[in-house]
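*Asks:* Sequence isn't available, so here's the structure alone:
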């Protein structure tokens, strides 16, 4: 006889929720991010910087990784993480103005 009774259905539900939260935090799932999430990813930079340096980047525009819907920017989560990893060294370029920030 067991001293603990575990509701397997409830335990599986909690496990799935926890795994999903962890994967979302890592950017591995969750199809769409809003600007609030991008601000967390780009610590120290504001919304204007993200728009000028990321949203206006030619690669992001060409592949529609960031799109403005009704005045709010949305991002394809997995693709924007890949973009930041791939283009990190050149994110100092303000693509809206064509200016390099030192």
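*Replies:* Yep, that arrived. Just so we're clear, the structure is a prediction, and the values are computed from it rather than from any experiment.
*Asks:* alpha carbons only for contacts and neighbour counts from here, please
*Replies:* OK.
*Asks:* Number of residues surrounding residue 85?
*Replies:* Residues within reach of residue 85, counting by other Cα atoms under 10 Å, total 10.
*Asks:* so who does it touch?
*Replies:* Going by Cα atoms under 8 Å, 6 or more residues apart in numbering, residue 85 touches no other residue.
*Asks:* Show me the strands in this structure, by range?
*Replies:* Counting by DSSP state E, the chain has these strands, from start to end: 32-34, 66-69, 72-76, 93-94, 99-100.
*Asks:* Distance to residue 48 added to those strands, as CSV?
*Replies:* Conversion of the strands of the chain to CSV gives the following (distance: least, Cα to Cα, whole Å):
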stretch, distance to residue 48
strand 32-34, 14
strand 66-69, 14
strand 72-76, 11
strand 93-94, 10
strand 99-100, 14
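*Asks:* this is the other structure I want to compare:
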């Protein structure tokens, strides 16, 4: 379950944030009615694992974005020779 709290609510009644987290809810923090952050509860036992999971989620989001971008540019239709040429040019530019 996700509970929405405005940044003003958190500033004025910070206990509402802790209460929501203790109940097992995640909290979406909003500013001007738009979500700006997601707060999830963690404990000592699962902090490191949760941090790793968040890293994986960020990676997957970035990967999907790059994949969609490459499809929209038609990069999925490049031949192996075209790919090798791009790599060769990039390496030559970097060595300058």
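*Replies:* Cool, the structure landed. On a predicted model such as this, the values are computed, not experimentally measured, just so you know.
*Asks:* What does the TM-score come to for these two?
*Replies:* The TM-score (TM-score structural alignment, normalised by the length of the second structure) is 0.31; 48 aligned residues with a Cα RMSD of 4.2 Å.
*Asks:* coming back round to it: please dump the strands of the first structure into CSV; it should also carry distance to residue 41 of the first structure and mean neighbour count for every row.
*Replies:* Shown next, in CSV, are those (distance: least, Cα to Cα, whole Å; neighbours: other Cα atoms under 10 Å):
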stretch, distance to residue 41 of the first structure, mean neighbour count
strand 32-34, 11, 16
strand 66-69, 14, 15
strand 72-76, 12, 17
strand 93-94, 18, 18
strand 99-100, 21, 12
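*Asks:* Compare those strands and report which one is nearest to residue 19 of the first structure.
*Replies:* Checking the strands of the first structure against residue 19 of the first structure by Cα to Cα gives strand 32-34 as the closest, at 17.9 Å.
*Asks:* Check which helices and strands the closest one is in contact with.
*Replies:* Using 3 or more Cα pairs under 8 Å, 6 or more residues apart in numbering; DSSP states H and E, the elements in contact with strand 32-34 of the first structure are strand 72-76.
*Asks:* one more time with 10 Å
*Replies:* Where contact means 3 or more Cα pairs under 10 Å, 6 or more residues apart in numbering; DSSP states H and E, strand 32-34 of the first structure is packed against strand 66-69, strand 72-76, helix 77-87.
*Asks:* Pull the number of nearby residues for residue 5 of the second structure.
*Replies:* 19.
*Asks:* starting at the chain centroid, how far to the host helix or strand of it?
*Replies:* Residue 5 of the second structure belongs to strand 2-6 when assigned by DSSP states H and E. Between the centre of strand 2-6 of the second structure and the centre of its chain there are 19 Å (Cα atoms, centre = their mean, to the nearest Å).
*Asks:* Quick one: residues in contact with the helix or strand just after that strand.
*Replies:* Next along the chain after strand 2-6 of the second structure, taking DSSP H and E as the criterion, comes helix 7-12. By Cα atoms under 10 Å, 6 or more residues apart in numbering, the surrounding residues in contact with helix 7-12 of the second structure are 6, 13-18, 28-33, 35-37.
*Asks:* how about helix 7-12 of the second structure: buried residues?
*Replies:* Under the neighbour-count criterion of 16 or more other Cα atoms under 10 Å, helix 7-12 of the second structure has residue 7 buried.
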